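**Q** sequence and predicted structure, then a few things I'm wondering about:
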Amino acid sequence: MRVKQRIQRRLSFWEGMNIRGETMNASPRHRWSSSPDLRKSGKIGWILMWLLGVPIPVLIVLFLIRGCT
């Protein structure tokens, strides 16, 4: 009887997963688009400019100019 319970417990762990072991939820747990606060504050734009190679001093100048308006 205990063996059957162990097997059922192990199988219940795999119920909601696909072949790769990923959960089969309609939406992933962590997505950039699910964070409206991050998009509204404009942080993604600054990070994107930095990742594209805009030098940090230029970003600081742009931040200061933008803050003065």
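**A** On my side now, so go ahead.

**Q** when you work out contacts or count neighbours from here on, use the C-alpha atoms and nothing else.
**A** Will do.

**Q** give me the next element, helix or strand, following the helix or strand that contains Lys40.
**A** In this structure, Lys40 is located in helix 36-41 according to DSSP states H and E. Under the assignment DSSP H and E, the closest C-terminal helix or strand after helix 36-41 is helix 43-51.

**Q** dropping in the other structure now:
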Amino acid sequence: MARRPVSALHPIGCTCKLCQPALTPRRRLDLARTATRVLVILAVVLTIPFIVASALSGGKGDPR
């Protein structure tokens, strides 16, 4: 079989490596998304006491 030049047009549904690049493993992507969600939730949970303290000190008139 003759090799096609790189610039050759490929038919729809072509399964060559140029048309179907290797994707990152799905597991890595899921792990990255899960880690990001955990860090965001952790950041939100850790900021809640500071928000409550700020609201309480503002309600009492404490200038801190």
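**A** All right, it came through fine. Given the structure is predicted, the values throughout are model-derived calculations rather than measurements.

**Q** where does the TM-score land?
**A** The TM-score (TM-score structural alignment, normalised by the length of the second structure) is 0.32; 33 aligned residues with a CA RMSD of 3.4 Å.

**Q** report the secondary structure state of Val3 of the first structure.
**A** For Val3 of the first structure, the reduced secondary structure class is helix; criterion used: DSSP: H, G, I helix; E, B strand; the rest coil.

**Q** number of nearby residues for it?
**A** 8 (other CA atoms under 10 Å).

**Q** with Ile47 of the first structure instead?
**A** By the criterion of other CA under 10 Å, Ile47 of the first structure has 12 neighbours.

**Q** ditto for Gly58 of the second structure
**A** When neighbours are defined as other CA under 10 Å, Gly58 of the second structure has 12 of them.

**Q** can you check Phe13 of the first structure too?
**A** Phe13 of the first structure has 9 nearby residues by other CA under 10 Å.
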